[in-house]
Every structure is written in structure tokens, then in C-alpha cells.
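Build me a structure from this.
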Amino acid sequence: MTGELPKLVLKKDEKTAVEVYLHGATVTSWKCKGKEMLFVSKNAVFNGVKAIRGGIPVVFPNFGPWELGPQHGFARTETWKIHQQPEKDESGNIVAALVLEDTEQTRKIWDYNFKFLYTLTLKDDEFSTEVSIENTGTKGFHFTTLVHTYYNVDISKMKLRGLHGCEYIDKVGGGEKKEEREALQISGNVDSVYKNTANELLLSTGDHEIRITKENLPDTVVWNPWIEKAKQMSDFGDTEYKNMVCVEPGYVAKPYDLRPAEVFKAKQTITCLC
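Now for the predicted structure:
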């Protein structure tokens, strides 16, 4: 149930639209040529507290377990503000922006001043999410960030190209490894952090292809919980692992050091090659 949480809709035409919730700045739908590109669990919770399971949640200021606060940081559970309502630009694209700044509550967890501007741009067959993180305080800080993208796929047919030769951390099997496969296929629990990946990846979903282009996001996380872990998640259907894969561009293998008044910029662009 999606409840009554506030959201924005970027609509180009009847077959091309994006929905984004202010809760976590989480994109929950990208329809391209009438096809839904993103996966959201049927058990996802829309209560304004828990992170939404699926779509594109924003991970900041920490990826993974965090000794200071919740796993994957607080950005995906904070309520963002509207910086720019959806509107058409001079090229006919639909653009909107959300913003998250430090609050008394975030400073209790992580005592730094920041401004995170998140710009969404919808084109005919392309959708981009642009990150701008500014250090608005007087002391530097380290962070990791990631766009946690869940794709709608047939896992038995899904293939991901572009990671061949990359070193990765295998969080399931343990250790650091090198990817020897030209095309990654998934047949079990996968949770891998690929380092220094190519700026263009190609995802075959079983129905169509999606080109993933990234800027200043050197790492790529690939995740599927598979059978046993799916059963352990209350906000994820027991068999939904068959319908999704996460391909998550980020800056996570090592922290980024942001000094006062500096700005970190990055971008993911996903293109439907339908």
C-alpha cells in the first residue's frame, strides 16, 4: 500500500513518466514506452519511517552497516523538500529537484552541515538522477553514497555486461576477487561491490536492454537476496528475487573527503533500449 505519502510525478506523455516520493527521495516508478523499468516489492512499506523496498532509494552518508546510525545512512528515510516542481525545460524534458539539508536530528547522528540536491530529468527513453552534495559547514567530512537502483528483470534471463576484469568484494562468499565473466548472470545470493567499473554498463532484463551510464560513481554494487534471504525480509516477497536485480552505481569502495564549501557531483543515466 502506498498510503498518503507525498510524491512528485514527472510526466512526459501517457507512456513516459516517473514517480518520486519525498520520503527518501525514492523513485518508485520509471515507465518508458509504457513499460515499467523499476522493481518495487509488493510488500514495500510506505509508512514514512521505513525505507521503501525498491525503486531507487538514495544512500547517504554511509553505505552498508554504520556504527553511527542506520544501515545505508539516513537519506533514504528522511523527508526531502521540493526544490523544483516538475517542469518542462527548453528541450522538452521534464525536470524536478529535491533537497535534503542537515537538521537537528541528523546532526545528533552525524554532526556535519550539508546540502544534498537531487535533480531528476526525464526524456523520451532516458532518465537521469544527478547528485550534488555541498559541505555547508566549517569542518570537512567523509561520506559514501550510492543510487540503489532496483530493476525489473526475469532473473533466469538477466545478463549484465561491463564488469569483466573488475576487482570486487564478494560479501557473500568472502574475499576480493576478479570478475572473469563477460556477462554476469545470477543463480544464487549475490552481494558484490565492484571497484573502478566502466562508466557504461548494459543490463539485459530478459525483455529489453537498459544502458546504465554513470559519472563520478566509480563503483557498482550488484545484489540479489535469492531464496533464503528473501524469506527473511518482511518487506520483500518470498519469490520476488526472481523479478529483480540491483545494479547500484556509487562512491563506496572508499569514502569521499569533502572539505568546507566544496561540492561533490555525480550522475546516473539509464536509457531504455526497447
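
use CA for all of it now, contacts and neighbours both
Noted.

from the middle of its chain, how far away would the biggest strand by length in the chain be?
In the chain, ranked by residue count with DSSP state E as the criterion, the top strand is strand 244-258. With Cα atoms, centre = their mean, to the nearest Å as the basis, strand 244-258 stands 9 Å off its chain's centre.

Show me what that strand is packed up against.
Helices and strands in packing contact with strand 244-258 are listed as strand 141-147, strand 150-152, strand 219-224; criterion 3 or more Cα pairs under 8 Å, 6 or more residues apart in numbering; DSSP states H and E.

Pull out the buried positions in the longest one.
By neighbour count on 16 or more other Cα atoms under 10 Å, the buried set for strand 141-147 is Phe141, Phe143, Thr144, Thr145, Leu146, Val147.

Now the second one, please; I'll put the structures next to each other:
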Amino acid sequence: MPITETDTTVVLTHPENQKSTVTILKYGATVYSWKLDGKEQLWLSSAAKLDGSKPVRGGIPLVFPVFGKCTDSVNHPELSQLPQHGLARNSTWEFLGQTTESPLTVQFGLYPEIANSELTKIWNYDFELILSVELGVDYLKTAIEVTNPLKATRELSFNWLFHTYLHVEDVEDTMVANLAGSNTYDQLLQESYTEVQPVIGFHEELDRIYRNVNPERVIQVVDKGHPLHSVKRSNLPDAVVWNPWIEKSKGMGDFEPKDGYLKMVCVEPGHVHDFVTLKPGAKWEAFQLLYKDELNYQAL
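The predicted model follows:
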């Protein structure tokens, strides 16, 4: 069967290759495994909670309606009271079923009536989210639709991010390419600058937001000149690149093994440097596409 549903998960199996699968946890609508011909493409902590007790550490958590922790309590008082990364990854989504057979696609929905009630009491807005997960023979596409319902009485402002943990063999041999020339905010230095390095290497903790990245640019994760992952974005102008390294990994209880930072890098397409704002009745759509490609180096 191409689709297997349990009480907590949905598993897609590609009809042309039984070893290509994707597993989605209904809690958070989090993709926590994507295998291409049997080889895992995502990183998942061995201590990740898959029982709905907390957001998943690894895979592709969904960040909405706020990225990080909102500190602007004047302009966004409700958002500032939400936990880090909002409520989507803390809520159980409704499985809406299969939408197409080829490519194999399913959808999940989230709206205030079923979202985490403790958090919707804090952030009391109307919203409708539909996540589409599409499994190709050699790619994974995750697409989001955010609607501010016509019945809403006010504008909806939000961030969105696919918090994608990609598996690598050794992060010290790994580079992220095609972000040179981008306006960058370094969250560790708390400084903005233009990225001048042709590739991003990893030898210490790194946490950067690349803002308004050229939409034509394909971000690539490269290991010793060999492309491991290619990331294409639609309507997601920003990209966060993150690796916690040694000390931060030690401080996260659900990050295991503690040297797991060597096996992962987060490349996270999103809309986070400012807010998307929708009037009642308006809809916003975006997607990320993870796939394999030839080395496609794009200079400044």
C-alpha cells in the first residue's frame, strides 16, 4: 500500500521503489524520516519525542506563527507570549488524506479548533493551514497554504519556516553553497553583513539568517565537492543555516547522541526576517523541494 496510517503517523511508500519512503508524525505534521532507495536523508535525534509530549528534535518541524522567540511585545504582544517557534509544531494536525496518486501526495490541516488550546488562548487568531507532502522517486516536496479566513475580523501576521535537519556524513567535511552575496544576520554575533564567503563551512556553532536570497538560487549541501542535498524554495525568501556544535548540543536534553551535530546541518527555508500579513479572505502559499542534483555552484 502506498499510504499506511496509524493513530499517530502516516507513511508514504513510493509505488515504483518500496525503499523510498516518508514518515510523518501527526503531532506537528512533522516529517521525521525520508528515505531515498533505503538511505535516510534527514537527521533525527535518538532522543526525539515521537509521543506528542514535545516538538520533534530533527526531521522537518514546522515553524508558525513566529520564528524563534518574539521579543517585540509592543507591536506583537500575543506572539511574544508564545513559546519558541510558535504552535504548529506543538499541535496535532488532522490527516486530510491522499490528494494525488502520481506524484504521491497527502495533506494535513490545522486550524484553531484542533490546535494546541493552551497556545490558541494566548494567540487567539483565525487561521487555516494545509500542509502537502509529496513523495517523488527522487525528491520530497513540502508545501504550505496559510489562509486568513473570510470570517476573520483582523489581519493575520506570521512567520513561516521549514526547520529542515539534513543528514550528512561529517559536518566538518560539509559546506553549504550558493548563499554568497546575501544579506546575513548572524544570531550569535547579533550583527548584519553581506556574506562574502563562497561557501559556508562548519568548525564551531553557527546560526545565521540569510535574508531575501535570490529565489532562483538552489542552496546545496556539499561534501568534499560532492552534492548531498539540493534545496529549492518558492515564496520563501530567507534561509536559516544552523549547527549547534558542542556546547549547545550538550544543553539540549533531547539532542542525542551529543556528537550528533557532526551528522547534521539545518538548512531552513522560510519567511522570517519580517512577517507575512494577510487580510481576511487572503491566502499565502510556499514550498521547499529537497532533491538530488549535480554540483551547481552559483557565484556572486
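
TM-score of the superposition?
Comparing the two superposed chains by TM-score structural alignment, normalised by the length of the first structure, the resulting TM-score equals 0.93, with 268 aligned residues with a Cα RMSD of 1.6 Å.

and the aligned residue in the second structure for Lys42 of the first structure, what element?
By TM-score structural alignment, Lys42 of the first structure lines up with Ser46 in the second structure. When secondary structure is defined using DSSP states H and E, no element contains Ser46 of the second structure, which sits outside every helix and strand.

All the helices of the second structure, residue numbers only.
If DSSP state H is used as the criterion, the helices of the second structure fall at 117-122, 245-250.

Make a markdown table out of these and add mean neighbour count.
Formatted as a markdown table, the entries for these read as follows, by neighbours: other Cα atoms under 10 Å:
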| stretch | mean neighbour count |
| --- | --- |
| helix 117-122 | 14 |
| helix 245-250 | 16 |
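
mind putting those helices in a markdown table, distance to Gly270 of the second structure included?
Putting the helices of the second structure into a markdown table (distance: least, Cα to Cα, whole Å) gives the following:
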| stretch | distance to Gly270 of the second structure |
| --- | --- |
| helix 117-122 | 22 |
| helix 245-250 | 22 |
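
State the distance from the counterpart of Thr145 of the first structure in the second structure to Thr100 of the second structure.
Following TM-score structural alignment, the counterpart assigned to Thr145 of the first structure within the second structure is Trp160. Computed with Cα to Cα, to the nearest Å, the distance linking Trp160 of the second structure and Thr100 of the second structure is 25 Å.

Also Lys292 of the second structure?
The value you get for Lys292 of the second structure to Thr100 of the second structure, if Cα to Cα is used, is 23 Å.

And for Trp242 of the second structure?
As judged by Cα to Cα, Trp242 of the second structure and Thr100 of the second structure stand 34 Å apart.

So which of the two has more stuff around it?
Trp242 (21 against 11; other Cα atoms under 10 Å).

Not counting sequence-adjacent ones, nearest residue to the counterpart of that one in the first structure?
Aligned against the first structure by TM-score structural alignment, Trp242 of the second structure finds its counterpart in Trp223. If you skip the residues right next to it in sequence, Trp223 of the first structure has Asp191 as its closest partner in space, 4.5 Å away by Cα to Cα, 6 or more residues apart in numbering.

Could you give the number of residues near that neighbour?
As a burial measure, Asp191 of the first structure scores 18 neighbours (other Cα under 10 Å).

doesn't Tyr168 make contact with it?
No: here Asp191 of the first structure lies out of contact with Tyr168, judged by Cα atoms under 8 Å, at a distance of 10.0 Å.

Pull up the gap between whatever residue of the first structure lines up with Leu188 of the second structure and Val59 of the first structure, please.
Residue-level alignment of Leu188 of the second structure against the first structure, with TM-score structural alignment as criterion, gives Val172. The gap separating Val172 of the first structure from Val59 of the first structure is 21 Å, by Cα to Cα.

Comparing the two, which residue is more hemmed in?
Val59 (24 against 11).

give me every residue that touches the more buried one.
Taking Cα atoms under 8 Å, 6 or more residues apart in numbering, we find Val59 of the first structure in contact with His72, Gly73, Phe74, Ala75, Arg76, Thr144, Thr145, Leu146, Val147, His148.

Let me have those in a markdown table, extended by distance to Glu36 of the first structure.
As requested, those are exported to a markdown table (distance: Cα to Cα, whole Å):
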| residue | distance to Glu36 of the first structure |
| --- | --- |
| His72 | 26 |
| Gly73 | 28 |
| Phe74 | 27 |
| Ala75 | 25 |
| Arg76 | 22 |
| Thr144 | 29 |
| Thr145 | 25 |
| Leu146 | 22 |
| Val147 | 18 |
| His148 | 17 |
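
For those residues, which pairs are in contact in the second structure too?
On the basis of both residues aligned by TM-score structural alignment, their matches' Cα atoms under 8 Å, what survives of the contacts of Val59 of the first structure in the second structure is His72, Gly73, Phe74, Ala75, Arg76, Thr144, Thr145, Leu146, Val147, His148.

contacting residues for the match of Trp242 of the second structure?
If a contact means Cα under 8 Å, 6+ apart, then Trp223 of the first structure has Asn189, Val190, Asp191, Ser192, Val245, Cys246, Val247 as its contacts.

again, only this time at 6 Å
Taking Cα atoms under 6 Å, 6 or more residues apart in numbering, we find Trp223 of the first structure in contact with Val190, Asp191, Cys246.

Leu122 of the first structure: which of those residues is nearest?
Of all those, the one sitting nearest Leu122 of the first structure is Cys246; the distance, using Cα to Cα, is 20.6 Å.

neighbours around the residue of the second structure sitting at the aligned position of the closest one, how many?
Correspondence of Cys246 of the first structure to the second structure, assessed by TM-score structural alignment: Cys266. A total of 25 residues lie near Cys266 of the second structure under the criterion other Cα under 10 Å.

Could you report the separation of Cys266 of the second structure from His167 of the second structure?
With Cα to Cα as the criterion, Cys266 of the second structure and His167 of the second structure are 9 Å apart.

again with Thr100 of the second structure
28 Å.

What is the burial count for Arg208 of the second structure?
Burial of Arg208 of the second structure is recorded as 19 neighbouring residues (other Cα under 10 Å).

residues contacting it?
Listed by Cα under 6 Å, 6+ apart, the contact partners of Arg208 of the second structure are Tyr185, Asp186, Gln187, Val240, Val241.

Looking at the second structure, name the residue matched to Ala261 of the first structure.
Taking TM-score structural alignment as the alignment basis, one finds that Ala261 of the first structure is matched in the second structure by Gly281.

hang on, Val218 of the second structure packs against Ser234?
No: at 10.6 Å, Val218 of the second structure and Ser234 do not qualify as touching, with contact defined as Cα atoms under 6 Å.
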